[in-house]
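# 3D, please:
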Amino acid sequence: MAAIIYSLCALTAFACAFLITRSYMRSRLRLLLWSGLCFWGLFLNNFILMVDRVLLGPEIDLSTWRLVVSLVALLPLLFGLIWEEE
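Coordinates of the predicted model:
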């Protein structure tokens, strides 16, 4: 059951990242760029979570890598929200 939940979370983040990036390509609004980059990172984070919990099992721990990826994923959105002028 956990594998299904992790997969659905990764697919949702992928769908959001794809749709936001596609919207950015059409409108060129920079906030969409930062949001899209954030969601691509969140997709990668969810994918690493799925690999960590489902495929590798308890003997290998990727929690540090997941935290680093989630931090890097949130930095573009934080940058865009603070320093972008519209």
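# Going by C-alpha atoms from here, please, whenever you check contacts or count neighbours.
OK.
# for stretch 77-86, which positions count as buried?
Residues of stretch 77-86 classed as buried by neighbour count (16 or more other CA atoms under 10 Å): L77, G80.
# try stretch 15-31
C16, A17, F18, I20, T21, Y24, L31.
# Check stretch 38-49 too.
Buried residues in stretch 38-49 (16+ other CA under 10 Å): C38, F39, W40, G41, L42, F43, L44, N45, N46, F47, I48, L49.
# Sequence B follows; please return its structure for comparison with A:
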Amino acid sequence: MSAAEIVYLLCAATSVACAILLLRGYWKSRARLLLWSSLCFVGLGLNNVLLYVDMVMLPNVIDFSLERLLPALIGLSFLLYGLIWDTE
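All right, here's what the predicted structure looks like:
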């Protein structure tokens, strides 16, 4: 396993762990910013998983560049919505 593969897996694991911890915090406190942040990290985690699939599992078969970036864009859009329009 190369260093790049390890970094891809660690980034995916970190994003998913952050999403889980933020969702747990949201369920306890019901602070809506935690919800938007956790949805952002779900998108970033999915982005990192698709990056691993694209670069390691299927390196030259199919180009997943658009499919990789779409979950990150959606996740960041959730966070942007929460920061701008969802004020309490």
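# quick one: TM-score?
Remark: TM-score between the superposed chains equals 0.95 [TM-score structural alignment, normalised by the length of structure 1]; 86 aligned residues with a CA RMSD of 0.8 Å.
# returning to that earlier point: which single one of the buried residues of stretch 38-49 of structure 1 is nearest to T12 of structure 1?
Among the buried residues of stretch 38-49 of structure 1, F43 lies closest to T12 of structure 1 (CA to CA), at 8.1 Å.
# Mean deviation, the lengthiest helix in structure 1 versus structure 2?
Identified as the longest helix of structure 1 according to DSSP state H is helix 2-27. Compared with structure 2 after fitting, helix 2-27 of structure 1 has a mean deviation of 0.4 Å; criterion: mean CA distance after the TM-score superposition for structure 1.
# repeat for stretch 33-40 of structure 1
Superposed on structure 2, stretch 33-40 of structure 1 shows a mean distance to its aligned partners of 0.4 Å (mean CA distance after the TM-score superposition for structure 1).
# and that stretch, which stretch of structure 2?
Counting by TM-score structural alignment, stretch 33-40 of structure 1 lines up with residues 35-42 of structure 2.
# Spatially central residue for structure 2, please.
By CA atoms, centre = their mean, structure 2 has its centre lying nearest to L44, at 1.6 Å.
# Which strand or helix spans that one?
Under the criterion of DSSP states H and E, L44 of structure 2 resides in helix 32-52.
# so where is the following helix or strand past that helix in structure 1?
Following helix 32-52 of structure 2 in sequence order, the next helix or strand is helix 65-84 (DSSP H and E). With TM-score structural alignment applied, helix 65-84 of structure 2 matches the range 63-82 in structure 1.
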